[in-house]
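Engineer: all I have is the shape, not the residue letters:
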C-alpha cells in the first residue's frame, strides 16, 4: 500500500517547480501503479504551449479558472468540476486566469524528472 500526503511531498524531489507553477508528483513510474498521479498548481497569468508526445494525460480542475485551446482549434473554459483529457497527444495552449489547481493522471507514468519546456519550443520534455 502506498500512502502519501502533500505535506510529505512538499520540498522534496517530487515537488517540482516548472516555471509557471508546482507539480506535486504523488505517484511515479517507480511506484509500479502503471500510471502517474499529480497535483499541479498553475499560476495566474500563465499562457503556455504544451504537447506530451510520450504520455496521455487527463486533468480535473479542483480550483481556479482558465482555458485550454487545441492548437489551431477549439477553446474550452476550465473551472472547478471540469475534466479535460489529452487523448491524442494534443498540442495545446493552457491559460490560467486565476491560480488553478489540477489533479492529473499520466499514462504511461512519468518518471518524475520531466519538465515543461518553457523556451517557446514546440513540446515539453514529457
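Structural biologist: Now that the structure is in, tell me what you want to look at. Note that the structure is a prediction, hence the values are computed from the model and not measured.

Engineer: please count neighbours and contacts with C-alpha atoms only from this point.
Structural biologist: Fine.

Engineer: now do the helices in this protein.
Structural biologist: In the chain, the helices defined using DSSP state H lie at 6-9.

Engineer: for it, which segments count as strands?
Structural biologist: All strands of the chain, identified by DSSP state E, fall at 15-17, 21-27, 36-42, 47-50, 56-63, 66-70, 75-78, 83-86, 92-96, 100-107.

Engineer: for residue 123, which of the ones you listed is the nearest?
Structural biologist: strand 47-50 (5.5 Å; Cα to Cα).

Engineer: in JSON lines: the strands of the chain, plus mean neighbour count and distance to residue 2.
Structural biologist: Compiled in JSON lines, these are given as follows (neighbours: other Cα atoms under 10 Å; distance: least, Cα to Cα, whole Å):
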{"stretch": "strand 15-17", "mean neighbour count": "19", "distance to residue 2": "17"}
{"stretch": "strand 21-27", "mean neighbour count": "21", "distance to residue 2": "9"}
{"stretch": "strand 36-42", "mean neighbour count": "22", "distance to residue 2": "12"}
{"stretch": "strand 47-50", "mean neighbour count": "20", "distance to residue 2": "30"}
{"stretch": "strand 56-63", "mean neighbour count": "19", "distance to residue 2": "21"}
{"stretch": "strand 66-70", "mean neighbour count": "18", "distance to residue 2": "32"}
{"stretch": "strand 75-78", "mean neighbour count": "16", "distance to residue 2": "30"}
{"stretch": "strand 83-86", "mean neighbour count": "15", "distance to residue 2": "25"}
{"stretch": "strand 92-96", "mean neighbour count": "21", "distance to residue 2": "31"}
{"stretch": "strand 100-107", "mean neighbour count": "21", "distance to residue 2": "16"}
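
Engineer: another structure for you, compare them:
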C-alpha cells in the first residue's frame, strides 16, 4: 500500500509561472497512472495539448473554465466537475482567482515533466530520457 501526504507530494512538485503540480504517484509506483494535485494560479491561462497522454481532471477548489480547441465547446469548472481528455484534445484551461484540480495521467508521468512549447509533456522512459516529444 502506498501512503503519501501533501508534504511528500511537494518533494516531487514541478512549478512554473502559471501552475504548481504536486505529484503524489509516478510511474515508479507501478500503478499504471500518475496522480497529481495541480494549482492553477490566479489570472492564468494555459494552452495544453497532451499528445502522449490521456488525462482525467476533477476540480476540487476554486473556479475556472476549459475550452476544447479540437472538438469545440467551453465548460465552467467548479468543485465536483470532471473532464477527461480522451482524444488528446488541445485545450485552454484558465482560472481568474485560482483553482485546484486532481489529475490522473496515463501513461504515468516519470516526474520531471514540464510543458513544452506546444503545451505537451514528452513521453519519458523510466530513466527520464525522451522517448517521444
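Structural biologist: The structure has been received and is ready for your questions. A quick note: this is a predicted structure, and the numbers were derived from the prediction, not measured.

Engineer: can you redo the strands of structure 1 as a markdown table with distance to residue 116 of structure 1?
Structural biologist: What follows is the strands of structure 1, written out as a markdown table (distance: least, Cα to Cα, whole Å):
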| stretch | distance to residue 116 of structure 1 |
| --- | --- |
| strand 15-17 | 10 |
| strand 21-27 | 10 |
| strand 36-42 | 12 |
| strand 47-50 | 7 |
| strand 56-63 | 14 |
| strand 66-70 | 16 |
| strand 75-78 | 20 |
| strand 83-86 | 16 |
| strand 92-96 | 12 |
| strand 100-107 | 14 |
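
Engineer: which residue is the nearest non-sequential neighbour of whatever residue of structure 1 lines up with residue 90 of structure 2?
Structural biologist: In structure 1, the residue equivalent to residue 90 of structure 2 is residue 91, according to TM-score structural alignment. Using Cα to Cα, 6 or more residues apart in numbering and skipping the chain neighbours, the partner closest in space to residue 91 of structure 1 is residue 51 (4.3 Å).

Engineer: list the contacts of that neighbour.
Structural biologist: Residues in contact with residue 51 of structure 1 (Cα atoms under 8 Å, 6 or more residues apart in numbering) are 89-92, 122-124, 126.

Engineer: need the max-distance pair from these.
Structural biologist: Among the contacts of residue 51 of structure 1, 92 and 126 lie farthest apart (Cα to Cα), at 13.7 Å.

Engineer: ok, the residue mapped onto residue 31 of structure 2 from structure 1 to residue 110 of structure 1 distance?
Structural biologist: Matched across to structure 1, residue 31 of structure 2 falls on residue 33, judged by TM-score structural alignment. To residue 110 of structure 1, residue 33 of structure 1 is 11 Å away according to Cα to Cα, to the nearest Å.

Engineer: okay, those two: which has more neighbours?
Structural biologist: Legend: neighbour count by other Cα atoms under 10 Å for residue 33 of structure 1 and residue 110, higher for residue 110 (22 against 13).

Engineer: wait, doesn't that one sit right on residue 126?
Structural biologist: Yes. Using Cα atoms under 8 Å, residue 110 of structure 1 makes contact with residue 126 at a distance of 7.5 Å.

Engineer: where do the contact lists of these two overlap?
Structural biologist: residue 55.

Engineer: mind listing what the residue nearest to residue 64 of structure 1 when sequence neighbours are not counted touches?
Structural biologist: Excluding the flanking residues, the one nearest residue 64 of structure 1 by Cα to Cα, 6+ apart is residue 100, at 4.1 Å. Listed by Cα under 8 Å, 6+ apart, the contact set of residue 100 of structure 1 reads 41-44, 61-66.

Engineer: structure 2: which residue goes with residue 100 of structure 1?
Structural biologist: Matched to structure 2 by TM-score structural alignment, residue 100 of structure 1 sits across from residue 99.
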